[in-house]
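> Provided below are the primary sequence and the corresponding predicted coordinates.
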Amino acid sequence: MGTHRYGTPARMGFRRLRALLAGALALGIGGSVTLAAWTDSDFATGTFGASVFVTESNVTKPYSASGTWSTNDVAPGGALVFTATAMSPGTVVYAPFAIRGKAASVAGEVVLGVPSVTSSGTGSADLGAALRYRVVRSASCDASAFTGTPAFVVGSDGAKPFTQGQAAGVVNPLAAATATLPGAPTQFCFEVTLPAGANSALQGQTATATWQFTATSSS
């Protein structure tokens, strides 16, 4: 008895089943469906503002917090009140300067720079070159401000020529203001001397020194 050409009925059924499964698999790949997803969103917003740092100064003599405060941010600025129109060898004169932050200003620091000097003299007979100065932080401004252990800004080891500025390591703090009131002032006292033994050729000369106070915020 010979073998059936197309195999046994069981084998033929398996082939048909495999063909149907293959067709179903092909249908699943070719007929795939993309489902939409639900979406939702949340947002966050930040608002930013810059701080304020503006200073003003006072050259009232004697110093008074109720004196005239001005934004002296352009040279020559406020005029220091020295009694110095007729200096002789050995003369010493004093003048106050106060600086503070205007209302709403943050805290900071003040640095005293090297003065810019103009003089009517030249060479060894130059009043600007002959003068010497010291500066302390002080609420008063006279000879007593330089006695004891003052907070020196310039001249802790002796009076300096106008070619020198604030000593290294000196920190002049500037207090923060409130929203409506200015900060507490940082007060300076300048002492300027025409040394004894000054050249007689200096007679009748004039000199002008302009100091720049540079304030920098600390926050």
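Done, it's in. Numbering: from 1, shown residues only.

> from here on, contacts and neighbour counts on C-alpha atoms
Will do.

> Count the residues that sit near residue 117.
For residue 117, the count of nearby residues is 14 (other Cα atoms under 10 Å).

> Residue 141 versus that one, what's the distance?
Using Cα to Cα, to the nearest Å, one obtains 23 Å as the distance from residue 117 to residue 141.

> for comparison:
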Amino acid sequence: MTATPPASRPETFESQTRAHSRRRKIKAVVAAGTVLGIGAVATLATWNDSEFAQGLFGAGSYSVESSNNGESFGNHGSKNRAATLSFGDLNAANAAPGDEFAAEFWLRTTPESTYAGRITQINLVDDSAEGQYENFRDVEVWHVDEGSSCTTGTVQGTVVASGDHLGDLTSAINGGIPLSYKNEAAGDAVQLCFQATATDSETDGVPDLRSGVEARATWSIETESTHED
């Protein structure tokens, strides 16, 4: 007679409790491992940091303004905007033979300029001499000493350009005439003095000064910025 195997014993409450506890521990370990993994990534990210620097670069500014009286300054930066010098009534053709004329002209750096400068040349603008320009002779341009004035005859200063007549001029500036710079203010004004004399007799084939005929010439005063390290 074959023996009948004993019937399986039902799982006890105690064994079920132990199995359930083991599963909870495994889940807890897995969960803890997951949290630790995420925590490790976040912790590593804090070991990297950055700082930023920005540089702003720009060109400086250089500009000059001028005046025919030393008081009212403006931009006369082209032939069409040239300042009219006050040679008495020279341009109105009211000159008489032998009359001498002098006209002041001032230059300075503008309040917007961030550099000092210097006057480098004084030139006659091409094809600018008109009318009986050859009748106004012995043209001279002076750099007037500070405190002196622009008058006919003797001027305290240095001749920086000269010519035989209004249609002729040769610049003779050595090293340039300084133009000062002031922060957010106009620089000190530099005075030039233009002089000419009306002919009083026929000279070198030039006829006498003719009544009612004008004479006109335009000059350019060239400057450049200066910068010392």
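Good, I have the coordinates. Treat the numbers as computed from the prediction; the structure is a model and nothing was measured.

> so where do the strands sit in the first structure?
In the first structure, the strands defined using DSSP state E lie at 55-58, 92-101, 108-112, 116-119, 132-137, 151-154, 172-174, 186-193, 207-210, 213-217.

> what does the longest one correspond to over in the second structure?
Read it as strand 92-101 of the first structure. Aligned by TM-score structural alignment, strand 92-101 of the first structure falls on residues 100-109 of the second structure.

> Give me the contact list for the matching stretch.
Residues from elsewhere that reach stretch 100-109 of the second structure (Cα atoms under 8 Å, 6 or more residues apart in numbering): 62-70, 85-88, 90, 116-117, 150-152, 179-181, 186-198.

> now those: which count as buried?
Those of the contacts of stretch 100-109 of the second structure that meet the buried threshold are 62-68, 85-87, 90, 116-117, 150-152, 179-181, 186-198, by 16 or more other Cα atoms under 10 Å.

> And residue 191 of the second structure, how close does it get to residue 57 of the second structure?
Distance, residue 191 of the second structure to residue 57 of the second structure, using Cα to Cα: 35 Å.

> Same question for residue 136 of the second structure.
Separation of residue 136 of the second structure from residue 57 of the second structure (Cα to Cα): 51 Å.

> between those two, which one's more packed in?
More neighbours surround residue 136 than the other of residue 136 of the second structure and residue 57, with 27 against 6 (other Cα under 10 Å).

> thinking again about what came up before, once aligned, what mean separation remains between the match of strand 92-101 of the first structure and the first structure?
Compared with the first structure after fitting, stretch 100-109 of the second structure has a mean deviation of 0.6 Å; criterion: mean Cα distance after the TM-score superposition for the first structure.

> May I ask you to name the longest helix in the first structure?
Criterion DSSP state H: the longest helix present in the first structure is helix 9-30.

> Now do that one: which range of the second structure does it align onto?
Aligned by TM-score structural alignment, helix 9-30 of the first structure falls on no residue of the second structure.

> And that helix, what's buried?
Buried residues in helix 9-30 of the first structure, counting neighbours by 16+ other Cα under 10 Å, are absent.

> residues in contact with residue 154 of the first structure?
133-136, 160, 165-167.

> Repeat the analysis, applying 7 Å as the threshold.
For residue 154 of the first structure, the contacting residues are 134-136, 165-167, by Cα atoms under 7 Å, 6 or more residues apart in numbering.

> before we move on, the earlier item: which of the residues in the match of strand 92-101 of the first structure are buried?
Neighbour-count burial for stretch 100-109 of the second structure [16+ other Cα under 10 Å]: 100-109.

> Would you mind giving those residues as TSV with distance to residue 26 of the second structure added?
Below are those laid out as TSV (distance: Cα to Cα, whole Å):
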residue	distance to residue 26 of the second structure
100	116
101	112
102	109
103	106
104	103
105	99
106	96
107	92
108	89
109	85
